[in-house]
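Q: Quick one: sequence and predicted model below, then my questions.
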Amino acid sequence: MDAILPFLHNLTDPDWLVAHGGLYLLLFIIFAETGILVGFFLPGDPILFIAGIIIANMKIDPTQQLPTLLYWITLICVAAIIGNFVGYWSGKYFGHRLLKMKDNFIFKKQYIYKAQEFYERQGGAAIILARFLPIVRTFAPIVAGIVGMNFRKFAMYNIIGAILWVVSLVTLGYLLGENAWVQQNLEYVILGIVLLATAPVIIKALLGKRQPIKSSIAKEKAY
């Protein structure tokens, strides 16, 4: 834990990210957070916003900024899409083993149960909405694989969700990246971005009618 907290703090520092891998590190983080079980704690939303800030402050020809922005967005979208595909296939082929694992610091079965509840409430659109919810976005594709969601349907929602998530946050970071106030108050801005990204989904979940859920995953717990 003592090592993780400083690492997470460094991930919100654009200069640190540039010095320790830049785009390659960003791609790995997005891939890991959206597809690898142990990546749920990584800060995907702040990373995307900071990616935009990095591009806005690059010392390059102004005519190259837009192509660079599009290049980064494309690669990050690909990383997010591949990450969810990995999560889906992990759930499809190893889901039952995951449900038999004992809870530990890295993995807790309640994350999967919560992701499935969200998935069953929202239907296929949950794959899109989950992109804007920390932790849920890691486990939603795994749940989709476990419950056997149609792969073509999953692929469509996966691609749409990745594009909406990446384009919105990276572009926002790019547009605000050169603002002095934003640079001086980056931690507060990042917190605000996370709240804004998750608020619509959380409000919808809280205001929606609660219906009984017959969870096929939860039934595994009884065996």
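A: On my side now, so go ahead.
Q: all contacts plus neighbour counts: C-alpha atoms, from now on.
A: Fine.
Q: Determine the longest helix present in the protein.
A: The longest helix of the chain (DSSP state H) is helix 65-100.
Q: Name the next helix or strand downstream of that one, please.
A: For helix 65-100, the following helix or strand on the C-terminal side (DSSP states H and E) is helix 109-122.
Q: The structure to be compared is supplied as follows:
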Amino acid sequence: MLLVVLAVIVIGSSVPLLGIVIAAEPIMVGVILATNHQLFVPGLLAVAVGAAVIGDIVSYWLGRALGPRLLKTKLVRRSRKHIDGAHRRVQRRGALGAMLIQRWVPPARGFVPSFLGTVRHPFGRFVGYSVLASSLWAFVFVLGTHFGGPTLILAIPTVATLVIATQLLRRGFIALRGRRDRRLAATT
């Protein structure tokens, strides 16, 4: 019964808007720690991966069914630059990169699969990307909590923050260098 509830939570955390209020990671960590590591780890991994993939598939089909209509609404038309920016980021990173990243960002988790459904990304390839991203995510959280305990899991947000900060700094330096190069080119 506990694994069924956990599966429902993981699926819910993968659906747009529900993912904003449901975070599966703290619940998974709590379940593993509260059961004193008595859960069958392969079963827990299978449930976490399977539920994450099912949640991504639900989000994909929501995007495919509702996305085109939502793109025509007044609210979305006002946010066009954000949507276009998200589209460029997915194109730049590729669908696999976007799926890997979205799995680690709980509030936005369901939006990448929805977006890929809206743009009619090939479903078979999408499922493969989802299995890869979900497997990596589940293995890190389940095995990390099981073998490393809460200390290891608390390190994940720190590492993720450092990676994001490094990327932002790199982009800032590239932008500054580009601006300087344009100024130099304009003066010569």
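A: Now that the structure is in, tell me what you want to look at. This is a predicted model, so every value here is computed, not measured.
Q: What is the equivalent residue in the first structure for residue 14 of the second structure?
A: Alignment note (TM-score structural alignment): residue 14 of the second structure maps to residue 34 of the first structure.
Q: Look at that match and tell me its secondary structure.
A: Per DSSP: H, G, I helix; E, B strand; the rest coil, the local secondary structure of residue 34 of the first structure is helix.
Q: quick one: it from residue 77 of the first structure, how far?
A: Per C-alpha to C-alpha, to the nearest Å, residue 34 of the first structure is found 11 Å from residue 77 of the first structure.
Q: now do residue 138 of the first structure
A: Taken as C-alpha to C-alpha, the span from residue 138 of the first structure to residue 77 of the first structure is 15 Å.
Q: The two: which is more packed in?
A: residue 138 (30 against 24; other C-alpha atoms under 10 Å).
Q: can I assume the more buried one is in contact with residue 40?
A: Yes. Using C-alpha atoms under 8 Å, residue 138 of the first structure is in contact with residue 40, at 5.5 Å.
Q: Report the set of residues contacting both of those two.
A: Common contact partners of residue 138 of the first structure and residue 40 (C-alpha atoms under 8 Å, 6 or more residues apart in numbering): 33-34.
Q: elements contacting the longest helix of the first structure?
A: helix 23-35, helix 44-56, helix 136-146, helix 151-176 (3 or more C-alpha pairs under 8 Å, 6 or more residues apart in numbering; DSSP states H and E).
Q: switch the cut-off to 10 Å
A: Applying 3 or more C-alpha pairs under 10 Å, 6 or more residues apart in numbering; DSSP states H and E, we find helix 65-100 of the first structure packed against helix 23-35, helix 44-56, helix 109-122, helix 136-146, helix 151-176, helix 216-220.
Q: Kindly compare burial across these and name the winner.
A: Highest mean neighbour count among these (mean count of other C-alpha atoms under 10 Å): helix 136-146, with a mean of 28.
Q: Aligned to residue 67 of the second structure, what sits in the first structure?
A: For residue 67 of the second structure, the residue aligned by TM-score structural alignment is residue 95.
Q: Could you measure from that match over to residue 125 of the first structure?
A: For residue 95 of the first structure, the distance to residue 125 of the first structure - C-alpha to C-alpha - is 21 Å.
Q: Run through who's touching stretch 65-84 of the second structure.
A: Applying C-alpha atoms under 10 Å, 6 or more residues apart in numbering, the contact partners of stretch 65-84 of the second structure are 59-61, 63, 86-90, 114-120.
Q: 8 Å instead?
A: 114-115, 117-118.
Q: Adding distance to residue 164 of the second structure, write these out as JSON lines.
A: Putting these into JSON lines (distance: C-alpha to C-alpha, whole Å) gives the following:
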{"residue": "114", "distance to residue 164 of the second structure": "23"}
{"residue": "115", "distance to residue 164 of the second structure": "22"}
{"residue": "117", "distance to residue 164 of the second structure": "26"}
{"residue": "118", "distance to residue 164 of the second structure": "27"}
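Q: In JSON lines: the helices and strands packed on helix 65-100 of the first structure, plus distance to residue 103 of the first structure.
A: Listed next are those as JSON lines, based on distance: least, C-alpha to C-alpha, whole Å:
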{"stretch": "helix 23-35", "distance to residue 103 of the first structure": "19"}
{"stretch": "helix 44-56", "distance to residue 103 of the first structure": "24"}
{"stretch": "helix 109-122", "distance to residue 103 of the first structure": "6"}
{"stretch": "helix 136-146", "distance to residue 103 of the first structure": "15"}
{"stretch": "helix 151-176", "distance to residue 103 of the first structure": "28"}
{"stretch": "helix 216-220", "distance to residue 103 of the first structure": "15"}
